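Participant: Got a predicted structure plus its sequence, pasted below:
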Amino acid sequence: RPVVLLEGFFDTQELETFSAHGLQAVVHHESQLELLESTRLKRPISVWLKVDTGMHRLGFAPGAVKGVWQRLRRCASVGDDVRLMTHFAWADDPESPMTDRQARAFEEAVQDLPGERSLANSGAILGWPRTHADWVRPGIMLYGATPFLKGAGADHGLQPAMSLRTELIAVNRCRRGETVGYGGAWVCPEDMPVGVAAAGYGDGYPRHAEAGTPVLVGGRRVTLVGRVSMDMICLDLRGHAEAQVGEEVVLWGEGLPVETVAQHAGTIGYELLCRISPRVAYMETEQ
């Protein structure tokens, strides 16, 4: 299956690697265009010409697109087809008019140019069907999470594809007035059980998750207390007083949307899903 690298290549060696492995490159900058024109490859590469319709991150200005397309078509290092793409900056907001404006700007810029088109990221796949074109680029929705500013993946019929799990390694009895964690940031309001789970910011759990962030222990919802440590978190087990050492702890996944955890940590689901530490063991399951 074709592999498209969305940032393209940045030097001759990388360009030759694209050629050797049949990788497709997004061309978004004059320096890449010049490199293609000055390099003789053993095998031409397939390219996507990126149009900057409002993201102002990567891509050629709409008025320059036809000239760039012509240069790519004349270039011996480029294959027969030049595909066309853009990226939406506001697709996470279903109420924003900007995605429609970007789509129109793209259509005007590539008018009369042949080649497959790709516009839609996850937000546009769900919210702007007319932008689906030839290829869509799902990202966060592949994890079963929402691309939008509010809600969760389940709102759109998506199921979580990733769960972050650990286990209880201790259950302690704490007395009223005792503090939990670094800095004594949380004070026990009564005599209560406090669990310790083997996961922390060193594993990718958000350090800024606040007290009250939900966690599942044995399928029961409990909450985080105290500061997140590097390797551990502490949990209020008053709602699951019978919890035992070794019991499964779900930090996000089925029954606990990653978006909920992200909201409590002042971040977005994207960040949590892509920041899991290399020390965390991955297991694939089929359902």
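Facilitator: The structure has been received and is ready for your questions.
Participant: drop to CA atoms for contacts and neighbour counts, all remaining ones
Facilitator: Fine.
Participant: Would you map the strands across the stretch 51-200 of the chain?
Facilitator: Along the stretch 51-200 of the chain, counting by DSSP state E, counting those that start in this stretch, strands occupy 78-86, 117-118, 164-174, 179-180, 186-187, 192-197.
Participant: measure stretch 136-147 end to end?
Facilitator: Stretch 136-147 stretches 14 Å from its first residue to its last (C-alpha to C-alpha, to the nearest Å).
Participant: Mind listing what's buried along that stretch?
Facilitator: Neighbour-count burial for stretch 136-147, counted by 16 or more other C-alpha atoms under 10 Å, picks out 136-138, 140-147.
Participant: Identify all contacting residues around it.
Facilitator: Identification of contacts with stretch 136-147 by C-alpha atoms under 8 Å, 6 or more residues apart in numbering yields 92, 118-123, 125, 152-154, 156, 158-162, 257-259, 269-270.
Participant: chain center to it: distance?
Facilitator: In terms of C-alpha atoms, centre = their mean, to the nearest Å, the centre of stretch 136-147 is set 8 Å apart from its chain centre.
Participant: swap in stretch 159-178?
Facilitator: 25 Å.
Participant: okay, now the one to match up with it:
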Amino acid sequence: MPRSTAASIDLEALKRNYRTAADRAGSAKAMAVVKADGYGHGIAQVASALADVAPRYAVACIEEALAIRAAGLVQPVVLLQGVHARGDLADCECSNFEPVLHNEKQLEWLEQGDDMPWFWLKVNTGMNRLGFWPDDLQAVMARVEKAGAGSRLLGFVSHFACADDTSSTMTAAQTAVFETATSAWPGVMKSLGNSAAHFISGQPLFDWSRPGIMLYGGSPVVGKTGPELGLEPVMSLEAPLITTRVVRAGEAVGYGRAWVAERDTRMGMVAIGYADGYPRHAGTGTPAAIDSQRIRLIGRVSMDMLAVDLSNAPDASEGDRVELWGKTVGVDEVAACAGTISYELLTGITNRVPRIYI
């Protein structure tokens, strides 16, 4: 019999989070970002659950888009990294994928080929990862028109660097650059807003917003948790308590003697570790829960196990379910303890952990 470590995925909570994003987007439409295997939740199941509410999906690359088609879904799929080979343009055309073209090579492929999928152009407004410089956009558009691809251009895209930080002036600066750079083509759609932008008062989201982490209940805003923003946790990561014992005062638990008991302490071992994707750097004090009662981790996370202090759960016994994150313990809390963000935790859960869909 396999161990009962599992990630339960609440698809109704996912849909409610999408509706929250759509409501906060105002007049803009919201394309559901389901890249990275649906942020670790399962791309086919996530996309299928959103099929009756999301008019468009966004992924990173063509293999993710193909997974959506394999699930039988027909909505347009935006490829945020564009295409990685010239032949991918033909696949995009026949499969209704919409690549975001962002560099010279991709533009050359568009000019050279007869395959003309619907596409977007990315503008570098200051994040300096991908995109054409604003000053070059007139020349890029001239080449698009000369190639006969102007009628296939759907819109302009950019991406915020600091929208998670409400005190930053960068978001307003990028918005201004984007508006100026694209102003010569008022009839072309625009997409700029990530999850965090949905929570910035007065922030323009143009024609299409791109909610990602907020769909899964994680916070896109520094200093806030998902529930504080009105978002529901979608993934509940749970594992069984496999043994308990009393550690005497002065004794240690686990590798490196990283935690030493100051008093006699009842502790338990939980069947999950960093090989499952639980963060190794989540140390002593990281919250967990048993029967909605919050407890804490102690010592180092091992490959297959971690230790918890059962002082707050005196009736806990072998076989009880331990919530590592979910409805009692927020994934953002665990991420903060591990020195990372919820994005990394959710996408990092490995295939060793089965997903159970509610």
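Facilitator: Cool, got the structure. The shown structure was predicted, so the numbers you read here are calculated from the model rather than taken from an experiment.
Participant: what's the TM-score here?
Facilitator: Remark: TM-score between the superposed chains equals 0.95 [TM-score structural alignment, normalised by the length of the first structure]; 283 aligned residues with a C-alpha RMSD of 1.4 Å.
Participant: follow-up on the earlier one: of the contacts of stretch 136-147 of the first structure, keep whichever come out buried.
Facilitator: Looks like the contacts of stretch 136-147 of the first structure have 92, 118-123, 125, 152-153, 159-160, 162, 257-259, 269-270 buried, using 16+ other C-alpha under 10 Å.
Participant: So Gly181 of the first structure sits against Leu235, correct?
Facilitator: No. Gly181 of the first structure is not in contact with Leu235 according to C-alpha atoms under 8 Å; the separation is 10.5 Å.
Participant: For those two, indicate the residue with more neighbours.
Facilitator: Taking other C-alpha atoms under 10 Å, Gly181 of the first structure and Leu235 do not tie; Leu235 has more neighbours (26 against 16).
Participant: tell me the SS of the corresponding residue of the second structure for the more buried one?
Facilitator: Here Leu235 of the first structure is matched to Val308 in the second structure, going by TM-score structural alignment. For Val308 of the second structure, the assignment made with DSSP: H, G, I helix; E, B strand; the rest coil gives strand.
Participant: What strand or helix carries the residue nearest to Val308 of the second structure when sequence neighbours are not counted?
Facilitator: The shortest distance from Val308 of the second structure to any residue other than its chain neighbours is 4.3 Å, reached at Leu297 (C-alpha to C-alpha, 6 or more residues apart in numbering). Element membership for Leu297 of the second structure, per DSSP states H and E: strand 293-298.
Participant: Give me the range in the first structure that that strand lines up against.
Facilitator: Taking TM-score structural alignment as the measure, the first structure aligns residues 220-225 with strand 293-298 of the second structure.
Participant: Give the buried residues for the matching stretch.
Facilitator: 221-225.
Participant: just those residues now: which is nearest Cys174 of the first structure?
Facilitator: Val225 (12.3 Å; C-alpha to C-alpha).
Participant: What's the match for Glu98 of the second structure in the first structure?
Facilitator: Checking TM-score structural alignment: Glu98 of the second structure goes with Gln24.
Participant: Same check on Ala44 of the second structure?
Facilitator: Aligning on TM-score structural alignment leaves Ala44 of the second structure without a counterpart in the first structure.
Participant: mind checking how far Ala44 of the second structure is from Asp291 of the second structure?
Facilitator: Taken as C-alpha to C-alpha, the span from Ala44 of the second structure to Asp291 of the second structure is 31 Å.
Participant: More neighbours: the two, which one.
Facilitator: Ala44 (19 against 12).
Participant: What count of nearby residues applies to whatever residue of the first structure lines up with Thr125 of the second structure?
Facilitator: Aligned by TM-score structural alignment, Thr125 of the second structure pairs with Thr53 of the first structure. When neighbours are counted by other C-alpha under 10 Å, Thr53 of the first structure registers 27.
Participant: I figured Thr53 of the first structure hits Pro62, correct?
Facilitator: Yes. Thr53 of the first structure lies in contact with Pro62 (C-alpha under 8 Å); the separation is 6.8 Å.
Participant: Might one say that Gln106 of the second structure is in contact with Gln81?
Facilitator: No. Using C-alpha under 8 Å as the test, Gln106 of the second structure is too far from Gln81 to be in contact (10.4 Å).
Participant: Would you mark the buried spots in stretch 95-103 of the first structure?
Facilitator: Neighbour count says stretch 95-103 of the first structure has 98-100, 102-103 buried, by 16+ other C-alpha under 10 Å.
Participant: would you list the residues you listed in TSV and tack on distance to Ala20 of the first structure?
Facilitator: Formatted as TSV, the buried residues of stretch 95-103 of the first structure follow (distance: C-alpha to C-alpha, whole Å):
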residue	distance to Ala20 of the first structure
Met98	39
Thr99	37
Asp100	38
Gln102	35
Ala103	34
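Participant: circling back: Provide a list of residues in contact with the match of Leu235 of the first structure.
Facilitator: Val308 of the second structure sits in contact with 267-270, 295-298, where contact means C-alpha under 8 Å, 6+ apart.
Participant: where does it sit relative to Glu318 of the second structure, distance-wise?
Facilitator: 13 Å.
Participant: And for Ser158 of the second structure?
Facilitator: 51 Å.
Participant: quick one, which of the two is more surrounded?
Facilitator: Per other C-alpha under 10 Å, whichever of Ser158 of the second structure and Glu318 has more neighbours is Ser158, with 25 against 13.
Participant: Surely the more buried one touches Arg129?
Facilitator: No. With contact defined as C-alpha under 8 Å, Ser158 of the second structure does not count as touching Arg129 (10.2 Å).
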